[in-house]
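A.B. asks: take this sequence and fold it.
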Amino acid sequence: MSLYLGIDAGTQSIKAELIDVESGRIVESCAVNFGAELPQYGAPNGFCPHPDPTVRQADPLMWLDALDRVLEKLRDAGAPLDRVAGISGSGQQHGSVCLNAEFPRLLAALDPARPLAGQLAPALSRPLAPIWMDRSTHAECEELDARFGERLRLDTGSPAIERFTGPQLRKFAKEQPAAYAATASVHLVSSFLASVLAGKPSPIDYGDGAGMNLLNLKSLQWDAEIAEFTAPGLTGKLPAAAPSDTVAGGLSPYFEKYGFRAGTPVAVFSGDNPNSLVGTGATEPGVAVISLGTSDTFFAAMADFKTDPAGCGHVFGNPAGGFMSLICFANGSLAREQVKEECGADWNFFDRTACETTLPGNHGKLMLPYFEPENTPLVLTPGVKYNFNPNDATPAERIRAVLESQALSMRLHSRWQQANFKRIRVTGGASKSPAFRQILADVFEAPIESIRVANSAALGAALRAANAVGGIPFPELYRKFCAATETVAPIPANARIYAGRLPVFRQFEAASRR
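C.D. replies: This is a model prediction of the structure:
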C-alpha cells in the first residue's frame, strides 16, 4: 500500500487527505477549523478583525497550531502514518510570512516535546501575515503600475494586484522599515509550512510564486528589477523558485511523535488553486474548474501563455507543467452565507428549494454581492447593489439573484481565455448545491461535473506528492481519484435566457462602477 498525504492550509481551516494510490481509496480525512477549534486567536473567519475592511491579516502561529492539531487528529484516528511515502501541501495563495535570520536554526532544532507555535514565534519579523483578502495596498499597486506599466502584466502574468505579495511587501518596507530590515526571508503560506515539515527553508514553487507580481513567467526566475523596486534587497530575501515536483527535503524528526518516519520526502507545497487544478484532474486544456469556497475561482490549464487585457484574470504555474489561468471572485461563499442569513433560510432551502420555486432569469433580478471588497471587478469599498428592491423580493428570489449573478459574473469575466470548454468541474462547499450546479451549466452552456472529493486542494497536494515522490503519472492518478461522479447538462431553454441576461448584467456592473 503506497500512502501519500496532502495538507491544505486554507482561509478558515487546515485539512488533510491521506490516500492509497494502489486502491484509489481515501484512507483518512480530517480538518481543524480555526474559529471553532483555535478561538484564542480571535479569528472566527480565519483572519483578525480590523476596523479597516481592506485590511485582512492572520497569525502564522495559528497555522502552526492547526498543523500540530490536524496531524494529531490523523494519529488519533489510527491512520498508518508510518507507511506514508511522501507528503505535499497547499496554502491559501498570496499570504506572506516574514521571517528573521533565526528561522533556519529554529527549524533544525525543533523539540517534539513542545508545540510548533511557541518554538517558531521568535522567527517572525512581522507578527501578522496579510492574506489574499487584504486590499490595503492600492497606493503601492499604483506605484508599481506607474513604474512598469504593461510589462508587469505581460511578464508576471498580472498587473499589480492589491492582495499579491509584491505590493504587500512594498507597503511593509515603507511603513515598517526596521521590521523589514530585520526580515531575512519572505515565504508564502505554502513554502512556510513546507519549510516547517522539511526542517529547513523550502523553495517556492512556480504555481504559487506566480501570484506575487515578482516571478518572471518567461524566465521562471525572480525578476530582479521588479523585486528591487518593490523593496530594497528583496531579491536576496526570496527563496529559490522551483518546479512543483521538487522535493524540499526529508520530514523533520519533530513529526515522529505523530507516527511518521523521519526523512519521509516532502515535496514543495503550492497554492490552493494550482493544487485544486490537480485535485480535479484538470491539468490538461479543455476542462475548466469552478471552485466554490470562501472565494469563488474560475481556472483552467492554458494551451498558450496569454494574459487578461482587463487585468482581472491571472496566470499561474500549472503543477503538471506550463501555465493556468485564474479569476478570483472574493465574494463567494461569504456572500452566499450572508444572503442565507438575511433571508432566514436553512441550507436545504438555499441549495434546493429556493430555485425550485423561482424561474430561471428571476424576472430580471440581479445583484452585485460585494459584502467584502471585490477583486473582479476591483471594488475596494464594500457595498451590495441591486437592480430591484430587496425588501419587495421573496427570500427565494433573493437567493436566486445571488446565485445567478455570481454565475453571470464568472461567465462574463472568463471570456478573455477565449476557450470553449468541453466540460467544467465544480469543487468546494457550494458545489454540493444541485440548484447552483444547474445554474452554472445553463449560464456556461456546458456540462457541469462533480467529483468524489470536494477537498480538491488537499487531494491535489496528495496527488502531487505521489507524482513527485512516487513518480506516478498524473493521468493514472486522475483515473483513480478524479473521475466524475455526477454530470449536470445545460437546459437549452434556460441557456437562451441567460445568454440574454449576460449583456444586461454587464451593463449593470459597469454602471455601478461609475
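A.B. asks: all contacts plus neighbour counts: C-alpha atoms, from now on.
C.D. replies: OK.
A.B. asks: mind listing what's buried along the strand or helix carrying A66?
C.D. replies: In the assignment (DSSP states H and E), A66 maps to helix 60-76. By neighbour count with 16 or more other Cα atoms under 10 Å, helix 60-76 contains the buried residues 60-71, 73-75.
A.B. asks: do a quick rundown of the helices in the stretch 251-400 of the chain.
C.D. replies: For the stretch 251-400 of the chain, applying DSSP state H, counting those that start in this stretch gives helices covering 272-279, 333-343, 347-348, 354-356, 395-413.
A.B. asks: ok, A345 - contacts?
C.D. replies: By Cα atoms under 8 Å, 6 or more residues apart in numbering, the contact list for A345 reads P395.
A.B. asks: if we can go back for a sec, P112 is nearest to which of the helices of the stretch 251-400 of the chain?
C.D. replies: Closest to P112 of the helices of the stretch 251-400 of the chain, according to Cα to Cα: helix 272-279, at 28.2 Å.
A.B. asks: report the central residue of this structure.
C.D. replies: The centroid of the chain falls nearest to D272 when counting by Cα atoms, centre = their mean (3.9 Å).
A.B. asks: show me what the helix or strand containing F229 is packed against.
C.D. replies: According to DSSP H and E, F229 maps onto helix 224-230. Using 3 or more Cα pairs under 8 Å, 6 or more residues apart in numbering; DSSP states H and E, the elements in contact with helix 224-230 are helix 165-175.
A.B. asks: other residues contacting the helix it packs on?
C.D. replies: 94-96, 130, 137, 140-141, 144, 160-162, 179-181, 211-214, 227, 230-231.
A.B. asks: buried set for it?
C.D. replies: Neighbour counts using 16+ other Cα under 10 Å place T165, G166, P167, Q168, L169, R170, K171, F172, A173 of helix 165-175 among the buried residues.
A.B. asks: the structure of the following sequence is requested for comparison with the preceding one:
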Amino acid sequence: MAETTSDTIGPVFLGLDLSTQQLKGVLIGADKCIIREINIPFDERFPHYKTVNGRHTNEDQVTAPVLMWVEAIDALMSEVSKTGLAGQIRGISGAAQQHGSVYWQEQGVDQLKCLDSKRSLKEQLDEVCAFALLDSPIWEDSSTDVQCQELEEAVDGASNLAKITGSVAYERFTGPQIAKVKETQPDVWQNIVRISLVSSFIASVLCGSIVPIDAGDASGTNLYDIQKKEWSTTLCGSIDQDLISLLGAEVVMANEKVGLLSPYFVERYGFTECSVVAFTGDNLSAFAGFESLLDSSQPSFAVISLGTSDTVLFSLTEYPYANDTGPLSAMQHLSGHVLQHPTAPDRYIAMLCYKNGSLARDWVREMFVGQNSTWEHFSDLVTNSVLMAPQRYGFYYLLAEILPKAVGVYRFESAEDGDIFTLSGKRFQRVKMFSDGSDARAILESQTLSMRLDLLHKSDVLPTSVALTGGASKNKALQHTIADVLNVPVLAVCSQSSGDCASGNFEVETPAMPAYGGAIRALQHWKSNEVNDSSDLGDEGKAYTLQQVCTPNNEMHALYLESLESFEFLREQVSRSSQRINYGEQAIIESIKKTTDSDG
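C.D. replies: Next comes the predicted model:
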C-alpha cells in the first residue's frame, strides 16, 4: 500500500476495538477504504501487568487490569498521531469485548473532566484512585453461579428472564458480575459512583466524561429489558435500588453521538475536536460493519465468525420471546442470546456461541489427517470423502460446550440392530471410531448442522446469505459445507487489490471487523449530521467488498435436510449423557487427546 499522508487524503475516521488481547485501530477514508491498521498487544507492550492473553485467571475468576486498557488507549492514539493523519480525523467510534465492566470512583469521574495533556492517562487516573476495582471482571469469568440463580429467581425463573433480557442468566454476563461485586466486596461497592461496560468505558475516556451505554451491549447484561428498551427496574432493583443510576438511565443506539473528543487528545496528539459515536460490543460492531458492505438491506443476512470459538450472528425482524409471536420452538430452546440490533431500534440479533470451533477442527486435523498436515490436506480429505449424514454423525466437544451443554467425543452410525431409537424409528449405535477415518467431514457437518438447528430455534426465517469471517473463513471445505447445510450463497470479505473477485481468484481477507464497523458508524454519522467539506476523498486505501465464494449443492442440501431430525435427537442424547467434568478445560483437552473414545 502506498504511503498515505494528510496531503493525499481527505476526511479520516477512526474505529477502535478493545478486545481481550489487544487494542486495535482502523483508519478509513470517506470512501470506506482502510488506510491504516494499528495493533497494541497487551502482553507484549505492557508486561508489567503480568497478563496472559490480556487477562488474569484465578480458577474460574477471570479479570483484566483497567489501567492496562488506559495505557493502551494512550499508546494507540500516539501511533495514530505518528501517521500524520490525526488532524484529518472527523469522527471516532468502535467496540470492546462484551460483558466486561468498569467501576468508577467519584475522583475518577472528576479527573476525566480535567486531564492534563502533558501527563499520561495512567499517571493521572492512577494517582487519584479512579477505579474502585483495579481488575475488571470480563467475559471469560465463570464465578457467578450463585448470582445467576438470584437473577432468575427475581423474575420467577429462567424463561421469564429470557423474555425480558433476551438470555437466561449467564455467568459471564455483567448483571451477575455486578451482583457479585456488591455481595462479596461491600467496602468496594460503597465507593462506586458509576459503572461502565468496557465499550462505554473507552468512549468515556475519549470524551472526558462518563457517556451512556449503548442498547446492544446493554442487552448482554441480563439487566436490560429489550422490548421496553430500558433497564429493567425489577432486575436492577434486585441487586441494588440505585443500580440504574449507577449504570446511567439513558441508553443510546450505537450510531448516536455521545460527545466530542476530549481536549486531552486534541492537545496531546494533534486531533481535531471531532465527534465520538457510541461504542458497542465487538460482535455487534462487526455485524454492523458487514451490513455496511451489502448492496442493499437484507434482514435475513447472517455473519459466521470462525475462530478458536465459532459465533453466528443473525438479524431478526421479530423478538422471538415476545408473547404470541416468534417461532413456536423459541421458548423451548432458550440457549443462545437475543440482542438489540446496534443501529436499528426495530430489529434484533440472535447470537449463537460455540466454544469448540477451530480448536476442535485443528484437533481432528492433527489426529486423523496427520500432525504435519495442512488445512489444504484437511479440505482435500473432506472433498474426496462421502457425506456422513444421514447415516453417520460425530460430535466433538473438547471444551465444555455452550450449545449444547456437553463435553467429549461421540460417534454414531445407523445400524439395523442399533440400540438408539430416534423419534421416527431410525436406529443408531455408538461406535469408537469411524472405519474410514471420516472425522474431518464429520466435524464440519456436525458444527454446521448445529448452526442450522439453533438458528431454527430463534427464527422461522433462515438467512438468505451468509458472510464468513475469522481465521477459518478461508477453508474451502468449510465454506462449501456451510453453503450446503444452510442452503445459501456464502460470501467473504475481498479487497479490490486482491485480484479478480468475481472469478474467485482472490484471497479471502480477515480484517478487524469490530474496529472497521466502528469507523463506518463514525463515517455514517459524519455524512448524515455534520457539514461536509469539499476535500478530496482520496483513493489510497484498501476497499473491502463482500463477494460470493460458493453456492449450495441442491442434492447435498436435500440430504442434510433429511438428516436434521436424527441429528437433533442424537445431539440431545449427547447432551443428556455427557458427564460435566469438574477439572479445568485444559485437562479435558489432554484427556481427549489420549483417547478418541472419551465420554468426558
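A.B. asks: just to revisit the earlier point, the helix holding A66 of structure 1: what's the following helix or strand?
C.D. replies: Sequence order places strand 84-91 as the next helix or strand after helix 60-76 of structure 1, per DSSP H and E.
A.B. asks: equivalent range in structure 2 for that following strand?
C.D. replies: Using TM-score structural alignment, strand 84-91 of structure 1 corresponds to residues 89-96 of structure 2.
A.B. asks: distance from that stretch to the middle of the chain?
C.D. replies: Mean-position distance between stretch 89-96 of structure 2 and its chain equals 18 Å (Cα atoms, centre = their mean, to the nearest Å).
A.B. asks: circling back: tell me the counterpart of the residue nearest to the centre of structure 1 in structure 2.
C.D. replies: Using TM-score structural alignment as the criterion, D272 of structure 1 maps onto D282 of structure 2.
A.B. asks: list the buried residues in the longest helix along structure 1.
C.D. replies: Longest helix in structure 1 by number of residues (criterion: DSSP state H): helix 492-512. For helix 492-512 of structure 1, the neighbour count (16+ other Cα under 10 Å) marks N494, A495, Y498, R501, L502, F505, F508, E509 as buried.
A.B. asks: and the fifth one, how far from S295 of structure 1?
C.D. replies: So that's L502 of structure 1. L502 of structure 1 sits 21 Å away from S295 of structure 1, going by Cα to Cα, to the nearest Å.
A.B. asks: could you do the third one as well?
C.D. replies: Using Cα to Cα, one gets 23 Å for the distance from Y498 of structure 1 to S295 of structure 1.
A.B. asks: what does the last one give?
C.D. replies: In this structure, E509 of structure 1 and S295 of structure 1 are separated by 19 Å, where distance is defined by Cα to Cα.
A.B. asks: now swap in the first one and tell me
C.D. replies: Per Cα to Cα, N494 of structure 1 is found 26 Å from S295 of structure 1.
A.B. asks: cool, the fourth one as well?
C.D. replies: Using Cα to Cα, one gets 23 Å for the distance from R501 of structure 1 to S295 of structure 1.
A.B. asks: report the aligned residue range of structure 2 for the helix holding F229 of structure 1.
C.D. replies: Going by TM-score structural alignment: helix 224-230 of structure 1 matches residues 233-239.
A.B. asks: pull out the buried positions in that stretch.
C.D. replies: T233, L235, C236, S238, I239.
A.B. asks: contacts for that stretch?
C.D. replies: Stretch 233-239 of structure 2 is contacted from outside by L151, A154, V155, A179, K182, L223, L243, I244, using Cα under 8 Å, 6+ apart.
A.B. asks: start to end distance for stretch 427-440 of structure 1?
C.D. replies: From its first residue to its last, stretch 427-440 of structure 1 covers 12 Å (Cα to Cα).
A.B. asks: so which bit of structure 2 is that stretch matched to?
C.D. replies: Per TM-score structural alignment, the counterpart of stretch 427-440 of structure 1 in structure 2 is residues 469-482.
A.B. asks: picking up where we left off before, the match of strand 84-91 of structure 1 vs structure 1, average offset?
C.D. replies: Taken over the aligned residues, the distance from stretch 89-96 of structure 2 to structure 1 averages 0.5 Å (mean Cα distance after the TM-score superposition for structure 1).
A.B. asks: so for that stretch, what gets flagged as buried?
C.D. replies: Neighbour-count burial for stretch 89-96 of structure 2 flags I89, R90, G91, I92, S93, G94, A95, A96 (criterion: 16+ other Cα under 10 Å).
A.B. asks: what sits up against it?
C.D. replies: Applying Cα under 8 Å, 6+ apart, the external contacts of stretch 89-96 of structure 2 come out as 11-19, 198-199, 203, 271-272, 274-282, 285, 514-519, 521-523, 526.
A.B. asks: what lines up with H187 of structure 1 in structure 2?
C.D. replies: The alignment partner of H187 of structure 1 in structure 2, by TM-score structural alignment, is S196.
A.B. asks: and what of K171 of structure 1?
C.D. replies: K171 of structure 1 maps onto K180 in structure 2 when the alignment is built from TM-score structural alignment.
A.B. asks: can you give me the strands in the stretch 201-350 of structure 2?
C.D. replies: Listed in chain order, the strands of the stretch 201-350 of structure 2 (DSSP state E, counting those that start in this stretch) span 213-214, 224-225, 230-231, 251-252, 257-260, 275-277, 280-281, 301-306, 310-316, 337-340, 348-354.
A.B. asks: which bit of structure 1 covers the fifth one?
C.D. replies: In this case it means strand 257-260 of structure 2. The aligned range for strand 257-260 of structure 2 in structure 1 is 247-250, by TM-score structural alignment.
A.B. asks: which residue packs closest to K355 of structure 2, ignoring adjacent ones?
C.D. replies: S309 (4.5 Å; Cα to Cα, 6 or more residues apart in numbering).
A.B. asks: how about the one you found, what's its match in structure 1?
C.D. replies: Using TM-score structural alignment, S309 of structure 2 pairs with S295 in structure 1.
A.B. asks: in this structure that match contacts E337, no?
C.D. replies: No: between S295 of structure 1 and E337 there is no contact under Cα atoms under 8 Å: 11.8 Å.
A.B. asks: comparing those two, which residue is more hemmed in?
C.D. replies: S295 (20 against 16; other Cα atoms under 10 Å).
A.B. asks: looking for the alignment partner of D59 of structure 1 in structure 2.
C.D. replies: Aligned counterpart of D59 of structure 1 in structure 2: P65 (TM-score structural alignment).
A.B. asks: map V32 of structure 1 onto structure 2.
C.D. replies: The alignment partner of V32 of structure 1 in structure 2, by TM-score structural alignment, is I40.
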